[in-house]
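S.K.: Show me how the following folds:
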Amino acid sequence: MTHIRPATPADVPQILRFVRDLAEFEREPDAVKATEPMLDAALFGPDAVAEAVIAELDGAPVGFALFFRNFSTWTGLPGLYLEDLYVTPAARGAGVGTALLRHLAGIAVDRGYGRFEWAVLDWNTPAIDFYRAMGAAPLDEWTVQRVSGDALARLAGRA
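M.R.: I've put the predicted structure just below:
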């Protein structure tokens, strides 16, 4: 049976390993710039901006979810945004992903949030099928936009 618990500062090295494993799976192995101190500050520092939970099977970590609060002007309510969900290959099919999503949905409901949302790569058909089976609906009419790095500095007038 899957056990889901809040992450602690001692979990930061494992979370970073999971993030790197996820990046490898998503075909971006060199994209991770995060460090343990960065994750520790983001999750547990005085200005923490995110939260994480750890999924365990038989006391061993086999997955995690990292999330943060966002806000919808249309609903007038905060929402829960799932940044990363990862389950080790050996634990896939054991209900870990389902347990993580249900746990996060429970957090959203308990906190009075109006939404629980995330992005998924369009080629990741197994994940898309899994999310549909869990009740997620695609927002096909929306396209994610991103400004980062030098483009962000230019947009801010800092380059």
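
S.K.: okay, CA-based contacts and neighbour counts for the rest of this
M.R.: Fine.

S.K.: can you give me the strands in this protein?
M.R.: Ranges of strands in the chain, per DSSP state E, are 2-6, 51-57, 60-72, 77-87, 115-118.

S.K.: Mind listing residues that contact stretch 100-108?
M.R.: 4, 55, 64-65, 79-80, 85, 114-116 (CA atoms under 8 Å, 6 or more residues apart in numbering).

S.K.: Buried residues in that stretch, which are they?
M.R.: Across stretch 100-108, burial judged by 16 or more other CA atoms under 10 Å covers 100-101, 103-105, 108.

S.K.: Could you do stretch 4-16 as well?
M.R.: 4, 7, 11-12, 14-16.

S.K.: got it, and stretch 27-38?
M.R.: Buried residues in stretch 27-38 (16+ other CA under 10 Å): E36.

S.K.: Just the terminal-to-terminal distance for that stretch.
M.R.: 23 Å (CA to CA, to the nearest Å).

S.K.: Could you do stretch 8-16 as well?
M.R.: End residues of stretch 8-16 are separated by 13 Å (CA to CA).

S.K.: which residues touch that stretch?
M.R.: In contact with stretch 8-16 (CA under 8 Å, 6+ apart) are residues 34-36, 39-40, 44, 64.

S.K.: One more sequence to fold, the one below, so I can look at both together:
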Amino acid sequence: MVKVARLTIRPARPEDAEDIHAGLRGIAETIGAPHKVKSTPDDIRNFGFGENAAFEVLIAEIDSRFAGMCLYFPIFSSWLGRPGVFVQDLFVAESFRGMKVGEKLLRRLAHDIDTQGGVYIELAVDTGNLAAQRFYERIGIAHQGDDQVHRIAGDAFRAFAKNDEEHE
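M.R.: Model (predicted):
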């Protein structure tokens, strides 16, 4: 008799923080940048849950085992005049790859956001992560060549924030 794996997708709970963090480290290892992950499971618990959560996570489980996650937060398109979500991190554990876990996580997220009045999903992919780029293209999430991401973080961000002469 062949046992069929059972996929469950559910909202994350604080006790999932270790698995979520492991997923983040897994993404970083995939792109050869584990040193870039500065967050901790406590950061995930502190900022991802409660009344002022900075993000939400969908957890995928297969036969009650952590199979993957989709970490996202709300955004708004002033041009579309509608809300959407930004997928910050999508991770599927290696032993569950090829089972459409990532696609099912994104489709569940799209369904949930659609029922809340949202009209889009946006995400960024590391330029060196060609497998992820092919995956997104295959499922219909196309690269938008008309946008370019700009960011300021860390020491440069703190210096920029402190240099606000209007508030001195």
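
S.K.: one step back: can the contacts of stretch 8-16 of the first structure go into a markdown table with extra columns for distance to T125 of the first structure?
M.R.: What follows is the contacts of stretch 8-16 of the first structure, written out as a markdown table (distance: CA to CA, whole Å):
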| residue | distance to T125 of the first structure |
| --- | --- |
| A34 | 27 |
| T35 | 30 |
| E36 | 31 |
| L39 | 29 |
| D40 | 32 |
| F44 | 34 |
| F64 | 20 |
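
S.K.: out of those residues, which one sits closest to I128 of the first structure?
M.R.: F64 (18.0 Å; CA to CA).

S.K.: sorry, back to before: any chance of the buried residues of stretch 4-16 of the first structure in JSON lines, plus distance to A50 of the first structure?
M.R.: Listed next are these as JSON lines, based on distance: CA to CA, whole Å:
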{"residue": "I4", "distance to A50 of the first structure": "17"}
{"residue": "A7", "distance to A50 of the first structure": "11"}
{"residue": "D11", "distance to A50 of the first structure": "14"}
{"residue": "V12", "distance to A50 of the first structure": "13"}
{"residue": "Q14", "distance to A50 of the first structure": "16"}
{"residue": "I15", "distance to A50 of the first structure": "13"}
{"residue": "L16", "distance to A50 of the first structure": "14"}
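
S.K.: and which of the contacts of stretch 8-16 of the first structure is nearest to A156 of the first structure?
M.R.: A34 (22.6 Å).

S.K.: How about the contacts made by the closest one?
M.R.: Applying CA under 8 Å, 6+ apart, the residues near A34 of the first structure are L16.

S.K.: ok, the equivalent of it over in the second structure to L24 of the second structure distance?
M.R.: Aligned by TM-score structural alignment, A34 of the first structure pairs with S39 of the second structure. According to CA to CA, S39 of the second structure and L24 of the second structure sit 9 Å apart.

S.K.: so where do the helices sit in the first structure?
M.R.: Assigned by DSSP state H, the first structure shows helices spanning 12-25, 36-44, 96-110, 125-133, 149-155.

S.K.: a markdown table please, covering the ones you listed and showing distance to A90 of the first structure.
M.R.: Formatted as a markdown table, these follow (distance: least, CA to CA, whole Å):
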| stretch | distance to A90 of the first structure |
| --- | --- |
| helix 12-25 | 13 |
| helix 36-44 | 25 |
| helix 96-110 | 11 |
| helix 125-133 | 15 |
| helix 149-155 | 35 |
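
S.K.: who wins for proximity to P89 of the first structure among these?
M.R.: helix 12-25 (9.9 Å).

S.K.: Go ahead and flag the most central residue of the second structure.
M.R.: D89 (2.4 Å; CA atoms, centre = their mean).

S.K.: Dump the strands of the first structure into CSV; add distance to R146 of the first structure as well.
M.R.: As requested, those are exported to CSV (distance: least, CA to CA, whole Å):
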stretch, distance to R146 of the first structure
strand 2-6, 29
strand 51-57, 22
strand 60-72, 16
strand 77-87, 14
strand 115-118, 15
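
S.K.: Looking at these, which is nearest to R27 of the first structure?
M.R.: Among the strands of the first structure, strand 77-87 sits nearest to R27 of the first structure (CA to CA), with 14.2 Å.

S.K.: Alright, calling it a day.
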